[in-house]
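build the 3D model from these lines:
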Amino acid sequence: MAHQRDMHHFLSGRLSVGLTLAVGVAAAAAEPTDPLPEVPVVRKLPPDARTLVTTSDEIPQEWRITTEAPAAGWEKPDFDTSGWKLVLGGIGYGDPPGSKVRSTWRSEDVWARREFSLSSAEITDLWLRIHHDEDAEVYLNGVKIAQTRRFTTAYVHLDVPKDRESALKVGRNVLAVHCHHSGGGQYIDVGLVDCPTEPHE
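Model prediction:
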């Protein structure tokens, strides 16, 4: 059960999560065969951090979700989600630590997408804000920007690799996530942040 799991990874305020990158551009991305080394995940951001895509821990955000495996290309910007359910985040079940469950998801898998618009794509350093229980893969305009394992007990921040930041563009953007769960409480919520100053906590 979630509350019985070993929590020692979180006592230092940092943890390591496996991050897998897509290779190539969004139009022709090939999945890597080997993951990158583990990367640090940061809890607190510097004061000059700028939110690009808000998470639902304070204000619920709209998502389109499905619990049935979608067709290939579900993460692409032009994929038709008219048949997906419109819900408010966070998405989950039970009471995982640090979560804000507003829409119920009780199956093993959930696929979720949301659109957002930007007037400028100029950023300093793109970070993913995420709370996941359990495994998650996150895409920006069809480009995989993160793949996490296990779970978190709070919202944390993961540095998006520099060669993935170009997926962000002026105008319409799509953030997509697939989360897989195997037992206990479950939860998923993601957003994006620009950090002019490198976080250290």
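
use CA for all of it now, contacts and neighbours both
Noted.

tell me which element the nearest residue to residue 39 once chain neighbours are set aside is part of?
Spatial nearest neighbour of residue 39, excluding adjacent residues (Cα to Cα, 6 or more residues apart in numbering): residue 16 at 5.6 Å. Assessed by DSSP states H and E, residue 16 sits inside strand 14-17.

continuing past that strand, what's the next helix or strand?
According to DSSP H and E, the helix or strand after strand 14-17 is strand 39-42.

the strand holding residue 16 - contacts with which helices or strands?
If you count contacts as 3 or more Cα pairs under 8 Å, 6 or more residues apart in numbering; DSSP states H and E, strand 14-17 packs onto strand 39-42.

count of residues packed around the closest residue to residue 50 other than its chain neighbours?
Nearest residue to residue 50, sequence neighbours excluded (Cα to Cα, 6+ apart): residue 194, at 5.0 Å. Per other Cα atoms under 10 Å, the neighbour tally for residue 194 reads 21.

my guess is residue 194 meets residue 129, correct?
No - using Cα atoms under 8 Å, residue 194 makes no contact with residue 129, being 10.2 Å away.

neighbours of the closest residue to residue 130 other than its chain neighbours, how many?
Once flanking residues are discounted, residue 130 sits nearest to residue 190: 4.4 Å by Cα to Cα, 6+ apart. Counted with other Cα under 10 Å, the neighbours of residue 190 add up to 24.

this one as well, want them side by side:
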Amino acid sequence: MSRESILKAVKANKPDALALPNIDLSVFDEDINLVDRFKENIEFVGGRLLELNGLDHLDTEIKRLYPEAQKIVSCTKQSGLGTVSVSKETDPHTLEDIDLAIIKGSIAVAENGAVWVSDEDMFVRALPFITNDLILVVPKNAVYLHMHEVFEVISKREKTFGTFISGPSKTADIEQCLVVGAHGAISLTVVLY
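Sure thing, here's the model as predicted:
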């Protein structure tokens, strides 16, 4: 069959659209410490949480955690450690040897340790996946309980690229041998301030 006839057959046999269910989000409410739950879950997926009271010592803490990092991209004004400049016009292929990327995260999700990062905060979409180590800087007041709340918040944004990042990249083969950094960053540190 030709492509056109296949697509025509699919369109002719498409089921009726169903309305999304109404979900009572109050059933997911919990009276917990959001930062503590986020920390548990980010560590569970292989990441690390660094809590700071403000960002005055951010660069000092980053240098302490990553003393060997030489090629650093900082996409946030809170850190002055950047040694490699990037912009929306940067060719991602030129970033293949980045040691550390420091990126602003917009939202943290307590239930799963994920952080929402939009393209306006990372400049180059490949950056959080091509760097050796990744730091996401997120305000403490941007930690939400669950994904339902977060989807409500991000649904109001301009529809551009964004991604949830939870822990460093990892994979396991059929022998269940875990490999960290297989398809992206070897480590993830989330800084809450």
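
overlay the chains and give the TM-score.
TM-score for the superposed chains, counting by TM-score structural alignment, normalised by the length of the second structure: 0.25, backed by 84 aligned residues with a Cα RMSD of 5.6 Å.

doesn't residue 87 make contact with residue 103 of the first structure?
Yes - with contact defined as Cα under 8 Å, residue 103 of the first structure reaches residue 87; the gap is 6.3 Å.

for residue 191 of the second structure, see how far away residue 73 of the second structure is.
16 Å (Cα to Cα, to the nearest Å).

now swap in residue 59 of the second structure and tell me
Counting by Cα to Cα - residue 59 of the second structure and residue 191 of the second structure are separated by 11 Å.

of those two, which one has the most company?
The residue with more neighbours, out of residue 59 of the second structure and residue 191, is residue 191; 23 against 14, by other Cα under 10 Å.

if I pick that one, what's in contact with it?
Residues near residue 191 of the second structure by Cα atoms under 8 Å, 6 or more residues apart in numbering: 49-52, 135-138.

buried subset of these, written for ChimeraX?
The following ChimeraX line selects those of the contacts of residue 191 of the second structure that are buried, judged by 16 or more other Cα atoms under 10 Å:
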select :49,51,135,136,137,138
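
export the contacts of residue 191 of the second structure to a markdown table and tack on secondary structure?
What follows is the contacts of residue 191 of the second structure, written out as a markdown table (DSSP: H, G, I helix; E, B strand; the rest coil):
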| residue | secondary structure |
| --- | --- |
| 49 | strand |
| 50 | strand |
| 51 | strand |
| 52 | coil |
| 135 | strand |
| 136 | strand |
| 137 | strand |
| 138 | strand |
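
looking at the contacts of residue 191 of the second structure, spot the one nearest residue 64 of the second structure.
Using Cα to Cα, residue 50 comes nearest to residue 64 of the second structure of those, at 11.8 Å.

isn't the closest one up against residue 137?
No - using Cα under 8 Å as the test, residue 50 of the second structure is too far from residue 137 to be in contact (9.4 Å).

overlap in contacts, those two.
With Cα under 8 Å, 6+ apart, residue 50 of the second structure and residue 137 have common neighbours 190-192.

with distance to residue 7 of the second structure added, can I get those in CSV?
Formatted as CSV, those follow (distance: Cα to Cα, whole Å):
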residue, distance to residue 7 of the second structure
190, 45
191, 48
192, 49
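
specify which member of the residues you listed is nearest to residue 11 of the second structure.
Taking Cα to Cα as the measure, residue 11 of the second structure lies nearest residue 190 of those, at 45.1 Å.

give me the element the closest one is part of.
Residue 190 of the second structure belongs to strand 187-192 when assigned by DSSP H and E.

what does residue 173 of the first structure give?
strand 171-180.

repeat for residue 43 of the second structure
Per DSSP H and E: residue 43 of the second structure is located in helix 34-44.

angle of that helix against strand 187-192?
Helix 34-44 of the second structure and strand 187-192 are oriented at 180 degrees to each other (axes from the mean of the first three to the mean of the last three Cα atoms, to 10 degrees).

list the helices and strands helix 34-44 of the second structure packs on?
Looks like helix 34-44 of the second structure contacts strand 48-51, strand 143-144 (3+ Cα pairs under 8 Å, 6+ apart).

mind redoing it with 7 Å?
If contacts are counted by 3 or more Cα pairs under 7 Å, 6 or more residues apart in numbering; DSSP states H and E, helix 34-44 of the second structure sits against strand 143-144.

which outside residues touch the following helix or strand past the strand it packs on?
Per DSSP H and E, the first helix or strand lying C-terminal to strand 143-144 of the second structure is helix 147-154. With contact meaning Cα atoms under 7 Å, 6 or more residues apart in numbering, helix 147-154 of the second structure is reached by 109, 144.
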